[in-house]
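Novice: quick check, what structure comes out for this input:
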Amino acid sequence: MAIQISPSILSADFAHLAAEAEAVADSADWLHVDVMDNHFVPNLTLGLPIVESLLKAATLPLDCHLMIEDPDRWAPAYAEAGAGSVTIHAEAAKAPVRTLRAIRSAGARAGLALNPATPVDPYADLLGEVDMLLVMSVEPGFGGQKFLDLVLPKIRRARELIRNSDAAVWLQVDGGVSAETIERCAEAGADVFVAGSAVYGEKDPAAAVDALRTLAERASR
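Specialist: Below is the predicted model:
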């Protein structure tokens, strides 16, 4: 597995997003953008206009995680704007296959996210429709939460399902990922890691990304 790190700008300085994106440009693989609508999750962050502006400034591809109601309506627009990856929540999508295909048709990688209490097995048949499966390791809505160890068996199960399928699917984990937890996630089978405060809460975000990658690569061998 090729380890990838996707720093979350949810923990960055919103007044200087371009500079915060540049701080990890040479070390990270993606820039994770948490889109929250204060309906699907109890928080309001940013939307398509900010993403469009960030696309003009960031050199890393944007990994847009839509924690919103009605992703079937809104998700394709993020792909059309230029996001490299667009992830929708299984709990919110009413027509996930159609929406995932629309994301791909617009030129982005399509992701499907599962909340901590959502089992992975019911979505095994959709693996051929996704490029990435996101297992949430906190309840979505706020950064800085403590990692939920109860999701580790689900990460292992997700990796098993991916391995047994013909699909080339990345397995992402998001929530409480840090130097203390990333090895457990990698050992369980994750290969894409979202880290917010563990990157932007450090004095040197780039060095923090490098350190997380080293830990994950070691654990995944």
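Novice: every contact and neighbour count from this point should use C-alpha atoms.
Specialist: OK.
Novice: show me where the protein has strands.
Specialist: Taking DSSP state E as the criterion, the chain carries its strands at 4-7, 31-36, 62-67, 85-89, 109-114, 132-136, 170-174, 192-195.
Novice: what does the second one contact?
Specialist: The one in question is strand 31-36. 6-10, 21, 43-47, 51, 60-68, 141, 194 (Cα atoms under 8 Å, 6 or more residues apart in numbering).
Novice: can you flag the buried ones in the residues you listed?
Specialist: Among these, those buried by neighbour count (16 or more other Cα atoms under 10 Å) are 6-10, 21, 44-45, 47, 51, 60-68, 141, 194.
Novice: to compare with the earlier structure, here is another sequence to fold:
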Amino acid sequence: MAIQISPSILSADFAHLADEAAAVADSADWLHVDVMDNHFVPNLTLGLPIVKSLRKAAALPLDCHLMIEDPDRWAPAYAEAGAGSVTIHAEAAKAPVRTLRTIRSEGARAGLALNPATPVDPYADLLPELDMLLLMTVEPGFGGQRFLDVVLPKIRRARELVGTRDAAVWLQVDGGVSAETIERCAEAGADVFVAGSAVYGAQDPSAAIDALRAQAEQAVGR
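Specialist: Presented below is the predicted three-dimensional model:
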């Protein structure tokens, strides 16, 4: 599978989200939307109304990452709103299989996210229900955090469980992805990269995405 870059609008200018989405439309693969509820994580960000509006304004498909309590209740609505991918947290979902299947039935890709301290092996049996496995490489809740190298062995283990880079399940990393860390993530097995401040903190977000993609591709020999 080709390397994919999903810039996070958590690091964008919220007053001009349509313009910020357009700034990366020609270079990114997805637009990552961090949904936080101030309960599952200690921050409050974007919700369903913003996703509905972004879906109309953004050319890129939306990659919605739900860092919320009760994703079993709320996740289907994000798929119904037109998100191309909806990811729920294993730590919050009480009925993950049902929820993942519902997301898929609404036409979106279904993802499962794991916090840095959550082991991947207990969820190996759920891989057939997934389109993407997201490994947090920072503690969820805030952008701009320092990358946690301790997660690298888990990325390698996840790649072993998922299979080769041509496997059906994508392996995404989110948190602290930058020019200094993306090669390590790619070498460990990730193929989808969420980058916030490394993209929207750059003078030219589109060029920053191109540079990150080139680094990841070089790291895996593509």
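Novice: TM-score of the superposed pair?
Specialist: The TM-score (TM-score structural alignment, normalised by the length of the first structure) is 0.98; 220 aligned residues with a Cα RMSD of 1.0 Å.
Novice: among the strands of the first structure, which is the most enclosed?
Specialist: Among the strands of the first structure, strand 192-195 has the highest mean neighbour count (mean count of other Cα atoms under 10 Å), at a mean of 28.
Novice: for that one, name the packing helices and strands.
Specialist: strand 4-7, strand 170-174 (3 or more Cα pairs under 8 Å, 6 or more residues apart in numbering; DSSP states H and E).
Novice: for residue 190 of the first structure, which of these is the nearest?
Specialist: strand 170-174 (5.0 Å; Cα to Cα).
Novice: with the second structure overlaid, how far apart is that closest one on average?
Specialist: For strand 170-174 of the first structure, the mean deviation from the second structure after alignment is 0.1 Å (mean Cα distance after the TM-score superposition for the first structure).
Novice: what's the angle between that strand and strand 109-114?
Specialist: 50 degrees (axes from the mean of the first three to the mean of the last three Cα atoms, to 10 degrees).
Novice: what's the mean deviation for the longest helix along the first structure versus the second structure?
Specialist: In the first structure, ranked by residue count with DSSP state H as the criterion, the top helix is helix 205-220. When the second structure is overlaid, helix 205-220 of the first structure sits 0.3 Å from its aligned residues on average, using mean Cα distance after the TM-score superposition for the first structure.
Novice: end to end, how far does stretch 25-40 of the second structure reach?
Specialist: From the first residue to the last, stretch 25-40 of the second structure extends over 30 Å; the measure is Cα to Cα, to the nearest Å.
Novice: can you list the helices and strands packed on strand 192-195 of the first structure in JSON lines and add distance to residue 201 of the first structure?
Specialist: Listed next are these as JSON lines, based on distance: least, Cα to Cα, whole Å:
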{"stretch": "strand 4-7", "distance to residue 201 of the first structure": "11"}
{"stretch": "strand 170-174", "distance to residue 201 of the first structure": "16"}
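Novice: can you map out the helices along the second structure?
Specialist: Under DSSP H, the second structure gives helices at 17-23, 48-57, 71-80, 96-105, 152-162, 182-188, 197-200, 205-219.
Novice: just the ones you listed: most buried one?
Specialist: Mean neighbour count (mean count of other Cα under 10 Å) peaks for helix 197-200 among the helices of the second structure, with a mean of 23.
Novice: and it, what does it pack onto?
Specialist: helix 205-219.
Novice: which residues in the first structure does the helix it packs on align to?
Specialist: Mapped onto the first structure using TM-score structural alignment, helix 205-219 of the second structure spans residues 205-219.
Novice: centre of the chain versus stretch 8-24 of the first structure, how much separation?
Specialist: Relative to the centre of its chain, stretch 8-24 of the first structure is centred 16 Å away, using Cα atoms, centre = their mean, to the nearest Å.
Novice: now do that stretch: distance from first to last residue.
Specialist: Taking Cα to Cα, stretch 8-24 of the first structure runs 11 Å from one end to the other.
Novice: dump the helices of the second structure to TSV, plus distance to residue 34 of the second structure.
Specialist: Formatted as TSV, the helices of the second structure follow (distance: least, Cα to Cα, whole Å):
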stretch	distance to residue 34 of the second structure
helix 17-23	13
helix 48-57	10
helix 71-80	12
helix 96-105	17
helix 152-162	21
helix 182-188	20
helix 197-200	13
helix 205-219	18
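Novice: what lies in contact with the match of helix 205-219 of the second structure?
Specialist: Applying Cα under 8 Å, 6+ apart, the set of residues contacting stretch 205-219 of the first structure is 3-5, 7, 23-28, 178-179, 182-187, 198-199, 202.
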